[in-house]
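J.: sequence and predicted structure, then a few things I'm wondering about:
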Amino acid sequence: MRMGLAIDASCDLPQAFLQKHDIAIMPIAVRVDNDTFKDDRAPAEVQRFLDLKLGSRSHSAETEPCSVEDVQKLFLEKLVLERDCVFCLTITATRSPINEHVNKASFGVLKNYRSVREPAGISGPFLMRIIDTRTIFAGSAPAVYEATRLIAANEQPAAIRERLAHVANNSYGYMLPRDLYYLRARAKKKGDSSVGLFSAVLGSTLDIKPILRGYRGETGPVGKVRGFEHGTEVLFGYAAKRVHAGLMVPMVCVSYGGDLAELPKLPGYERLRAACAECNVELMEAPMSITGMVNVGEGAVTLGFAAEEHVAEF
């Protein structure tokens, strides 16, 4: 059985990894003032977004996830011909409508795939399995990574789906923003009251940054630090401890909302890198999606891993 993967563009993973495993991307349209971006994780488009230095204006951006019709088009024109089973992984359904769009699209795909496959001489059924990773950005990476391992091992679709659901339920996505004013403005734009004006003013005045976590469909602060650089040291140090404690999937993904060359320079990063090397855990570095930068702000860090349930200690 030919199995494959499709993800929404805000699942942060390195481009080389996506190409190696031929992972299809369900894009997101992003509009900032008069500029429109196709967020499909293409490096050139991410660089164009950074080069325009939209900065504080991005909080007012409009984002439009891949529509039901576009998902159906991707599958019926391409994936049903190239694969017999596709696992679709999305960021948490509580923060984006993409999961709902894919679920709705699946009805049309499963109803019409035979009329596409049979003229091409492809027999047999087509399967489409949808996984809500229940977290965001780099936090979605462990489930995608695990899916590639299971597919390579020729596991059965039912076993893969069960395992991915388990990994998703234990995936942690952490975020460290640089600018609380930006975060508050973006939250207000989306009707999210999680970052109030008082906390934004107080935090910016004292240079206090929240450490946010996406876990089991809920997103919110789990700690606070003084200063972004100190925050990265705390976050990377925490991740290093989790690596030593043992992970469910042998990988950690870190995404950065800017030039990836700056990532290793951040305080605490070498400690995380050393911990991963010592424990034979793959450390993946990814550019943050345009959608991620619009929602958390440029220069932010997100980090993801999968582990048994534990208390966040910040």
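T.: Great, that's in hand. Numbering: from 1, shown residues only.
J.: from here on, contacts and neighbour counts on C-alpha atoms
T.: OK.
J.: how far out from the middle of the chain is stretch 153-171?
T.: 18 Å (Cα atoms, centre = their mean, to the nearest Å).
J.: and the contacts of that stretch?
T.: With contact meaning Cα atoms under 8 Å, 6 or more residues apart in numbering, stretch 153-171 is reached by 85, 87, 129, 131-135, 139-140, 142-143, 146-147, 150-151, 215-216, 248-249, 304-309.
J.: of the residues you listed, buried ones?
T.: 85, 87, 129, 131-135, 139-140, 142-143, 146-147, 150-151, 215-216, 248-249, 304-307 (16 or more other Cα atoms under 10 Å).
J.: confirm Lys224 sits in a helix?
T.: No: the assignment for Lys224 is strand, going by DSSP: H, G, I helix; E, B strand; the rest coil, so no helix is present there.
J.: looking at the buried ones among the contacts of stretch 153-171, which are in helices?
T.: Residues of the buried ones among the contacts of stretch 153-171 located in helices (DSSP state H): Pro142, Ala143, Glu146, Ala147, Leu150, Ile151.
J.: which one of these is nearest Asp259?
T.: Pro142 (22.6 Å; Cα to Cα).
J.: list the contacts of that closest one.
T.: Shown in contact with Pro142 (Cα under 8 Å, 6+ apart): Val167, Ala168, Ser171, Val249, Met251, Val252, Cys253, Gly304, Phe305, Ala306.
J.: try this one next to it:
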Amino acid sequence: MHHSGPHWEDSLSMPKVRIVTDSAVLLDPKSQRELDITIMPLTIRLGNEVFREGVDISAQQFLERLRQPGAYPRIEPPSAGDFIRLYESIGAQGDIILSLHHSRRLSKTVRAAEEAAASLVGRQKVEVIDTESISYGQGILVRAAARAAAAGEDLASIIRLVRGMIPRVYAIFFSDTLDYLEHTGRIGPAQSILGTMLQIKPILVMEDGEIIPMEKVRSHEEAVEKLYEFIAEFSEVEELVILRNPYFNNVPLLLERLKELFPKQNIPVYTYGPSLAAHIGPYAVGAVIYEGL
């Protein structure tokens, strides 16, 4: 007769939660090395060329390419099929996958991941989360999920943690041009033409996963002032990073002022990647703020 006692080996090998994200993420190098995170690359089309983000081209190389006139990138999301293959390749028997992606308002990546998860029901457990963010904001959430998974937290607690953090991640950008916002459909052509005529440059914020123009400025100095005012509203920050293109000269000024405001805070500066550049262009600077729980 078959003995149906407790399966001790089952309780010892708890199902692992494996973390997946996409290449729109910006992770600090230390987290990328130390945490077990699988990154699904997005495809970038620029003219006749095709690159895999984060694999074939660096952030800096990409921004240099974008400075050539008329270079508008198209970021193409992975297909549901790509996600199915990835999920099947990383999930061992019984493992659970938590797939965290940049905002569904910015591309169809979340939708492709959700389709893949739905078609694997019964074979592989996959949960998909829309981080409502991109770049370093997405990175903060992915890193928190990966740390919790490494500490052996179960899926429900990791999802709860991430959902609690999402509304506390803020992003603000200054873009030197309205062209990219028009190109990705964030603003209409009339607004873009008028803005260019009047030398207006947008200050953009991320709200509910959407990048929206918040204010208009006319100079870099005014832009730095607006970024500073936005960040100064926070009484406490757990993380504060500057995202910039390598050609923006006013970063030291902004950093200096922010260090006076948050003297104990480490404020790293990173070059933003292609997926974000497709929306804000190659001449932007901004900040990501995480308030902490």
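T.: Cool, the structure landed. Predicted model only: the values in this text are computed from it and were never measured.
J.: before we move on, the earlier item: closest one of the ones in helices among the buried ones among the contacts of stretch 153-171 of the first structure to Val243 of the first structure?
T.: Pro142 (13.2 Å).
J.: could you pull out the strands for the second structure?
T.: For the second structure, strands defined by DSSP state E occupy the ranges 17-22, 37-40, 43-46, 49-52, 74-76, 96-101, 125-130, 169-175, 201-207, 210-217, 239-244, 269-271, 284-290.
J.: and the third one, what does it pack onto?
T.: So that's strand 43-46 of the second structure. Where contact means 3 or more Cα pairs under 8 Å, 6 or more residues apart in numbering; DSSP states H and E, strand 43-46 of the second structure is packed against strand 49-52, strand 74-76.
J.: that one vs the first structure, average offset?
T.: Average distance, strand 43-46 of the second structure versus aligned residues of the first structure after superposition (mean Cα distance after the TM-score superposition for the first structure): 1.0 Å.
J.: next one: the fourth one
T.: Superposing on the first structure places strand 49-52 of the second structure at an average distance of 1.1 Å from its equivalents, by mean Cα distance after the TM-score superposition for the first structure.
J.: okay, that strand sits on what stretch of the first structure?
T.: Residues 35-38 of the first structure are matched to strand 49-52 of the second structure when aligned by TM-score structural alignment.
J.: and the longest helix anywhere in the first structure with strand 3-8, angle?
T.: Counting by DSSP H, the longest helix found in the first structure is helix 98-117. Relative orientation of helix 98-117 of the first structure versus strand 3-8 (axes from the mean of the first three to the mean of the last three Cα atoms, to 10 degrees): 140 degrees.
J.: excluding chain neighbours, what is closest to Leu18 of the first structure?
T.: Counting by Cα to Cα, 6 or more residues apart in numbering, the nearest residue to Leu18 of the first structure once its immediate chain neighbours are dropped is Ala24, at 7.9 Å.
J.: I figured the one you found hits Met3, correct?
T.: No: Ala24 of the first structure lies out of contact with Met3 (Cα atoms under 8 Å); the separation is 12.0 Å.
J.: how about stretch 61-70 of the second structure: buried residues?
T.: Quick answer for stretch 61-70 of the second structure (16+ other Cα under 10 Å): Phe62, Leu63, Leu66.
J.: let's have the contacts of Pro142 of the first structure in a markdown table, adding distance to Lys20 of the first structure.
T.: Below are the contacts of Pro142 of the first structure laid out as a markdown table (distance: Cα to Cα, whole Å):
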| residue | distance to Lys20 of the first structure |
| --- | --- |
| Val167 | 22 |
| Ala168 | 22 |
| Ser171 | 23 |
| Val249 | 19 |
| Met251 | 16 |
| Val252 | 18 |
| Cys253 | 16 |
| Gly304 | 20 |
| Phe305 | 21 |
| Ala306 | 22 |
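J.: and of these, the nearest to Val225 of the first structure?
T.: Distance to Val225 of the first structure across these (Cα to Cα) is lowest for Gly304, with 18.9 Å.
J.: now that closest one: how far from Leu81 of the first structure?
T.: Separation of Gly304 of the first structure from Leu81 of the first structure (Cα to Cα, to the nearest Å): 33 Å.
J.: got it, and Ile136 of the first structure?
T.: The gap separating Ile136 of the first structure from Leu81 of the first structure is 30 Å, by Cα to Cα.
J.: which one's more surrounded, the two?
T.: Neighbour totals were compared for Ile136 of the first structure and Leu81, and Ile136 leads with 33 against 17 (other Cα atoms under 10 Å).
J.: before we move on, back to that, so what corresponds to the residue nearest to Leu18 of the first structure in the second structure?
T.: With TM-score structural alignment as the matching criterion, the partner of Ala24 of the first structure in the second structure is Thr38.
J.: how close does its match sit to Ser99 of the second structure?
T.: Taken as Cα to Cα, the span from Thr38 of the second structure to Ser99 of the second structure is 9 Å.
J.: overlap in contacts of these two?
T.: With Cα under 8 Å, 6+ apart as the test, Thr38 of the second structure and Ser99 both reach Ile19, Val20, Thr21.
J.: buried residues, the match of strand 49-52 of the second structure. List them.
T.: Residues of stretch 35-38 of the first structure classed as buried by neighbour count (16+ other Cα under 10 Å): Phe37, Lys38.
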